[in-house]
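Chemist: this is a predicted model, with the sequence first.
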Amino acid sequence: MASLVSRTISKTPLPSRLPLLLVGAGLANLTLARTLQIHGYSDPDRHFRIFDSASPHKRTRHALNLQRWATDPLDALLRRGKPHYGNQPGLFQSCTVDAHHGGSGYVNTKINLLRTSSPITDLNDDDGAGSVRYKKQEVVDMIKGGINVESRMEFLRFEEVVDAEGRTAVRAFFKDGTEVLGSAIVGGDGLRSKVRSSLLPTITPKVLPLVVYTGEENLLSRMMVGNIDEDDTLPAYNKKNPAEVDCSSVYVGDGVTFVFSKTYLDWENARIQWTYIRKPKGFVEEERELVGEDGEVTKDLVTSVEEGVEDKLYRPNRKVTEAEVIPEEFYQEIEVLKSGSDVSQELINYIQDIREPVKTTKAERKASLAELTSKPPTYNWLMRSVKLPETKEELDQLKSKVPGGDKVFLIGDAAHAAPIVQGCSGSHSLVDGFELGTLLAKAFRTLALPPTTTTSSSSPVLEALNTFESTETLTRWRVACVDKSETELMSLVQPKAVWEAIQKAEGSSELTKEQKELRKDPRVDRALEELAEWHTEQTKKTQKETEEKERRRKQEIEV
């Protein structure tokens, strides 16, 4: 595919300092911008500008899972930016979906049987202290803080600019006709990244062979919390302390899986999101031998769907506008499932009226979200993933084919979109922004020093960006994020006989080891170890900086 990126010769000298252009205001770029702001680097003429295609009034009612190993370092950084929160609970904790009830956003990592609701095994959750479910909009607002996001700025393309003195820059073009010069571009514009399609046109999202539909039900909070003792109609499962109620749970049956995720809107109203997952009819999974360039033979599982087998619920090529067009066969399939003996009555209550539109609650009207609730509650969800090359060398070779490609970088879902399992991709997006922001803060500190050479003023910034975009980072994205999420999601959809065998053999170390081998990869282990080391290092660093700051404060008082 030919590149649409061009190179332009500037007739006038380029400015000596240009800002970074952050395209997309998702978790990754917002975290990057906030990290730089807290370090004191937020001048739009010298440090960064951040653009987003959405309206500034657009709000989301969705929730998301995030891992503690990703939120803890950022939480500590945000505290540094807001000292008066020093003795308060974690800032992220105030954003959990059950914060109204004093909960912790706990995500149950147990895999439960649809038929009995009894746990049979664990979903892999060895990334740290576990997954927590948050209200996405509250997390976004908290991270954003006072960052100025230039809204309604839809990115189209970029070009390289060179002046007579040999200085180079990139120019970003936006749909409204705006053109902006920058020292580099950081694309954090999500799964359908236009920055990525301009930079790496051959890398496109892959759709996993899964049938996935999701919807919502509005319920009373007490139906899920169950902390009203005199109400004997509530299932015993729900009669718990609010802080102990799980906010997301996985239930498996005969080749189908349900995930139930809960959000408490206020003391009275709650919402439960259900997600239905199965493999398409005619799904085939086979082991094949792959020969690498070095002649090394490896084995890999290759999935496909048999030609000629019709499954009206499997629509991998559907358009975005068709996501809410639900085939009648879906509702028929759910009715058959509900009428059988493989789903407990407790769970049937959560999917009783999936045809009904979501009703607007008082809490939603207060939050100005009423316009979102008019949409049908059921949605055909395509599980997509994006993988960049395995090494920095391979990635640089692809980027070198595009003029100015050496000044364009990707983070967040633009670089590692993955199926939504335990908040893996979102967590890595936070790490992206935090880690890159820390490196860029050091680069801007260097630029603030008196110049000693004739080197381009943007070189420390480019060095920081290239240091971040290392083979180690690409491995983290590819293996610990995308491969891990894909493997875990696909492993959830198994025949009933497999789950019954696992339940029967619960406690058998041999079977447990076998199940782990099916879900794990040595590269995942190494990447997770590196993340754990990084987390420990950041915690120690933050503690050391806090102690040093306190020491200087005491010295100033003494003086």
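Modeler: Right, received. Where do you want to start? Numbers count the residues shown, from 1 in each chain.

Chemist: okay, CA-based contacts and neighbour counts for the rest of this
Modeler: Will do.

Chemist: on contacts alone, who are the packing partners of the helix or strand where Val498 lies?
Modeler: Assigned by DSSP states H and E, Val498 falls within helix 496-504. Judged by 3 or more Cα pairs under 8 Å, 6 or more residues apart in numbering; DSSP states H and E, helix 496-504 is in contact with strand 119-122.

Chemist: so what does the strand it packs on touch, helix or strand wise?
Modeler: By 3+ Cα pairs under 8 Å, 6+ apart, strand 119-122 packs against strand 107-113, helix 496-504.

Chemist: next, the one to line up against it:
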Amino acid sequence: MIAPAVSTIGAGLSGLALGLSLKSKGISGKIYDLAPGIPRFNYGITLHASTYRPLLGLLKMDEATFRKETAVDGARGEPVIWKDRTHLVKFERGLGFKTRCLAGCDGINSSVSRSLMHKVDADVHPFVAFSGRRRVPTDVFVKVFGQSMAENVMIVHHNGAARLEITISDMTSEYVILGYIYSRQTRSQGSTKDPLHTPLRPSPGAKLTPPALYDEIEALGNLPQPFNTIFHAESMRNDRLLHWLLRSRRPQIDHSKQLADRGAFIIGDAAHGAPLLGGEGANMAITDGIDLAEHIAKRGVDTAAGFSNSKYESWIKFVDESVQRLRDMHNPGGRRH
């Protein structure tokens, strides 16, 4: 098959922002993504105005409409084999293509990065985090949550070292989907390990909820409403829960050089992983996609080294600030909720 000018692996935020921006500049491209079905878990994200405003012209949408109607989700990409600055991309079903311009936008576990150089592990930070979802009838939402969330899509409560968060993920005339997160720093003491902190667990372990979590929720006692309704052990047993590992990965100059030498552009979480809490990775992912399209339009597709060098310092700052926000969120005297 004939390769497009820019082949993008991953249809998450960075990949879609890149593709849309390239199209607006008349540069051909194609996005490849593995999406086995509708994801069981979806999440709300917070976008800064400085991030989404450059997209409005591309989307042909005014700001009011964007703020009212836009929702996004993401997926993951596929393996790559590199040879002689031409990338041979192979998919599980035997399909493939060759391309001279490859953009890896496939997340913190990037198959593109792993295929082009040795694996770079992310740092797992000493925090416990569990995310859940619950559907609440609209009349119940108004009665229980209405006063607290009438003007806020997110509310936060601190109970000792624990941080409790409730967000509105979706709303219809019949029901409201609420997302919630229980998080805290680890409590390991000496040889006694925190039963809720398993940094070496495999990916499928994200769907396994340790019984100790429910014991810990019960020990919180009588929380103020509406937190008492959401963070109720027996109710949580019926919810969809995910055990998050709060990871980050700082860009390394030698790794960036290896990828650039192979002619690959790596952006978004594939280039600079930030924790799910406090990371604001969605904003940086969109910015990366727009910036890369501008770079390619001005300098061509054989300038990966120049792009990574221009972004390196800002990526380092982004990851470091994200980790600090995570710490502040769990510090009662910190600067952020």
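Modeler: Cool, got the structure. All of these numbers come straight from a predicted model, not from anything done at the bench.

Chemist: can you pull the TM-score for these?
Modeler: Superposed pair, TM-score by TM-score structural alignment, normalised by the length of structure 2: 0.88. Supporting alignment: 334 aligned residues with a Cα RMSD of 2.8 Å.

Chemist: how far out from the middle of the chain is the helix holding Val498 of structure 1?
Modeler: 31 Å (Cα atoms, centre = their mean, to the nearest Å).

Chemist: what's the answer for stretch 19-26 of structure 2, then?
Modeler: 23 Å.

Chemist: which residue numbers in structure 1 does it align to?
Modeler: Under the alignment (TM-score structural alignment), stretch 19-26 of structure 2 falls on residues 33-40 in structure 1.

Chemist: what residues of the matching stretch count as buried?
Modeler: For stretch 33-40 of structure 1, the neighbour count (16 or more other Cα atoms under 10 Å) marks 33-39 as buried.

Chemist: hmm, back to that, contacts for the helix holding Val498 of structure 1, please.
Modeler: For helix 496-504 of structure 1, contacts defined as Cα atoms under 8 Å, 6 or more residues apart in numbering pick out 113, 120-121, 252-255, 511.

Chemist: could you list the buried residues of the helix or strand harbouring Asn309 of structure 2?
Modeler: Using DSSP H and E, Asn309 of structure 2 sits within helix 304-329. In terms of neighbour count (16+ other Cα under 10 Å), helix 304-329 of structure 2 has its buried residues at 304-305, 307-308, 312, 315-316, 318-323, 325-329.

Chemist: contacts only, for the counterpart of Lys311 of structure 2 in structure 1.
Modeler: Using TM-score structural alignment, the partner of Lys311 of structure 2 in structure 1 is Thr473. When contacts are counted by Cα under 8 Å, 6+ apart, Thr473 of structure 1 touches no other residue.

Chemist: report the angle between the longest helix anywhere in structure 1 and helix 484-491.
Modeler: In structure 1, taking DSSP state H as the definition, the longest helix is helix 522-558. Computed by axes from the mean of the first three to the mean of the last three Cα atoms, to 10 degrees, the angle separating helix 522-558 of structure 1 from helix 484-491 equals 130 degrees.

Chemist: for helix 522-558 of structure 1, name the packing helices and strands.
Modeler: helix 68-81.

Chemist: alignment lookup: Val136 of structure 2 to structure 1.
Modeler: Under the alignment (TM-score structural alignment), Val136 of structure 2 maps onto Leu219.

Chemist: equivalent analysis for His125 of structure 2, please.
Modeler: His125 of structure 2 maps onto Leu208 in structure 1, by TM-score structural alignment.

Chemist: contacting residues around its match?
Modeler: With Cα under 8 Å, 6+ apart, Leu208 of structure 1 has these contacts: 382-385, 486.

Chemist: same question, Asp353 of structure 1
Modeler: Counting by Cα under 8 Å, 6+ apart, the residues that Asp353 of structure 1 touches are Glu217.

Chemist: so what's Arg250 of structure 2 up against?
Modeler: Arg250 of structure 2 touches 272-273, 315-316, 319-320, counting by Cα under 8 Å, 6+ apart.

Chemist: trace it over to structure 1, please.
Modeler: By TM-score structural alignment, Arg250 of structure 2 lines up with Lys387.

Chemist: now do that match against Ile50 of structure 1, distance only.
Modeler: 24 Å (Cα to Cα, to the nearest Å).

Chemist: and if you look at Val343 of structure 1?
Modeler: For Val343 of structure 1 relative to Ile50 of structure 1 (Cα to Cα), the value is 47 Å.

Chemist: more neighbours, those two?
Modeler: A direct count of neighbours by other Cα atoms under 10 Å for Val343 of structure 1 and Ile50 places Ile50 higher, at 22 against 19.

Chemist: need the contact list for that one.
Modeler: Neighbours of Ile50 of structure 1 in contact, by Cα under 8 Å, 6+ apart: 21-25, 29, 33, 148-150.

Chemist: and Leu181 of structure 1, by the same measure?
Modeler: 18-19, 169-172.

Chemist: so Val107 of structure 1 sits right up against Val250, yeah?
Modeler: No - the pair Val107 of structure 1 / Val250 is not scored as a contact, 9.7 Å apart, by Cα atoms under 8 Å.

Chemist: picking that back up, which positions within the helix holding Val498 of structure 1 qualify as buried?
Modeler: Of the residues in helix 496-504 of structure 1, those buried (16+ other Cα under 10 Å) are 496, 499, 502-503.

Chemist: what angle do that helix and strand 107-113 make?
Modeler: Going by the same axes, to 10 degrees, helix 496-504 of structure 1 makes 110 degrees with strand 107-113.

Chemist: contacting residues for the most centrally placed residue in structure 1?
Modeler: Nearest to the mean C-alpha position of structure 1, counting by Cα atoms, centre = their mean, stands Gly426 at 2.1 Å. Gly426 of structure 1 makes contacts with 27, 64-66, 412-413, as judged by Cα under 8 Å, 6+ apart.
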